[in-house]
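Enquirer: Just a sequence and a predicted model for now, questions to come.
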Amino acid sequence: MNEQTESVREAGFTDHVLVCTNARESEYAACAEGDADAVADAVRSWLRERDVFWSRVYVAETGCLGLCSAEGAAVAVHPRGRWFTEVTPAEVPDLMVDVFGPDATDLGRTADELPAQSG
């Protein structure tokens, strides 16, 4: 095992956006049914437009985050500890502005450093 925390920080990465794109054949809903691939694409596009995608912010498509819904994707933003459910592609710009600011300049803050969120 090789811990890479310092090299990641030195490279300038500050935040990680996780988008559930889980699909399953089951009676239970999964984010893939809620257009999760388009949500992930919208997140990447928003970050690219602000020149922080893969320079400051990682984006990862994940399996189940435990908040699956057929109404949209589950999204988690770390180290902020922010969790969202039923996110649609159309809602991504507002979500990203809420989390990172309009120009994606509010990066690298932990949940303890942020004002309390109303939810």
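Expert: That came through fine. Quick caveat: nothing in here was measured; it's all calculated off a predicted structure.
Enquirer: Please make it C-alpha for all contacts and neighbour counts, starting now.
Expert: Noted.
Enquirer: which helices and strands sit right next to the longest helix along the chain?
Expert: The single longest helix within the chain, with elements called by DSSP state H, is helix 36-49. In terms of contact count using 3 or more Cα pairs under 8 Å, 6 or more residues apart in numbering; DSSP states H and E, helix 36-49 is assigned the packing partners strand 15-20, strand 57-62, helix 92-100.
Enquirer: And the first one, what does it pack against?
Expert: This points to strand 15-20. Under the contact rule (3+ Cα pairs under 8 Å, 6+ apart), strand 15-20 is packed against helix 36-49, strand 57-62, strand 73-78.
Enquirer: before we move on, what about the last one?
Expert: Using 3+ Cα pairs under 8 Å, 6+ apart, the elements in contact with helix 92-100 are helix 36-49.
Enquirer: Below is an additional structure, to be compared with the one above:
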Amino acid sequence: MRRRTADVAERGFSDHVLVCTNARDSEYACCADARGAAVYDAVTSWLRDRGVFWSRVHVAETSCLGLCSAEGTAVAIHPRGRWYSDVTPEEVPDLLEGEFGPEATELGDGRGDEVPADE
């Protein structure tokens, strides 16, 4: 196992957006059926338009985040510790603008761009 915190910080990474796209064959709601892929696409487009996608902000499709709903997708933003459910593609711009600012200049976890060094 290798700790890579310093490597990631050196590249300028500051935030991670997790978008559930989990599908399951069940009677229960899942994000895949609640337009999870479209939410993922909306997140990446918004970040790409501001020049921070995969430079400062990483995005990952995830399996279940435990906030299942037929009304929309689950999204988590770290290291902020923010969790959302029922997110639709149309709501992504407002959500990300609220988290990162209109031009995605408010990045990091609220402590500035500090990332703890590896031990």
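Expert: Perfect, thanks for sending it. Please read these numbers as outputs of a predicted model, since none were measured by experiment.
Enquirer: Next, the TM-score between them, please.
Expert: In this superposition the chains share a TM-score of 0.91, using TM-score structural alignment, normalised by the length of structure 1; 112 aligned residues with a Cα RMSD of 1.2 Å.
Enquirer: re earlier: would JSON lines of the helices and strands packed on helix 36-49 of structure 1 with mean neighbour count be doable?
Expert: Shown next, in JSON lines, are those (neighbours: other Cα atoms under 10 Å):
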{"stretch": "strand 15-20", "mean neighbour count": "23"}
{"stretch": "strand 57-62", "mean neighbour count": "18"}
{"stretch": "helix 92-100", "mean neighbour count": "16"}
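Enquirer: For the most centrally placed residue in structure 1, give its distance to M1 of structure 1.
Expert: For structure 1, the residue whose C-alpha lies nearest the mean C-alpha position (Cα atoms, centre = their mean) is V17; its distance is 2.7 Å. When distance is defined by Cα to Cα, to the nearest Å, V17 of structure 1 is 24 Å away from M1 of structure 1.
Enquirer: residues contacting W54 of structure 1?
Expert: By Cα atoms under 8 Å, 6 or more residues apart in numbering, the contact list for W54 of structure 1 reads F13.
Enquirer: let's go with 7 Å and repeat that
Expert: With contact taken as Cα atoms under 7 Å, 6 or more residues apart in numbering, W54 of structure 1 is in contact with no other residue.
Enquirer: Next one: the aligned residue in structure 2 for it from R3 of structure 2, what distance?
Expert: Using TM-score structural alignment, the equivalent of W54 of structure 1 in structure 2 is W54. Distance, W54 of structure 2 to R3 of structure 2, using Cα to Cα: 20 Å.
Enquirer: And for E61 of structure 2?
Expert: When Cα to Cα is applied, the distance between E61 of structure 2 and R3 of structure 2 equals 22 Å.
Enquirer: Also R80 of structure 2?
Expert: When R80 of structure 2 is compared with R3 of structure 2 (using Cα to Cα), they lie 21 Å apart.
Enquirer: Over to S55 of structure 2?
Expert: The span separating S55 of structure 2 from R3 of structure 2 equals 20 Å under the rule Cα to Cα.
Enquirer: I appreciate the help and will end here.
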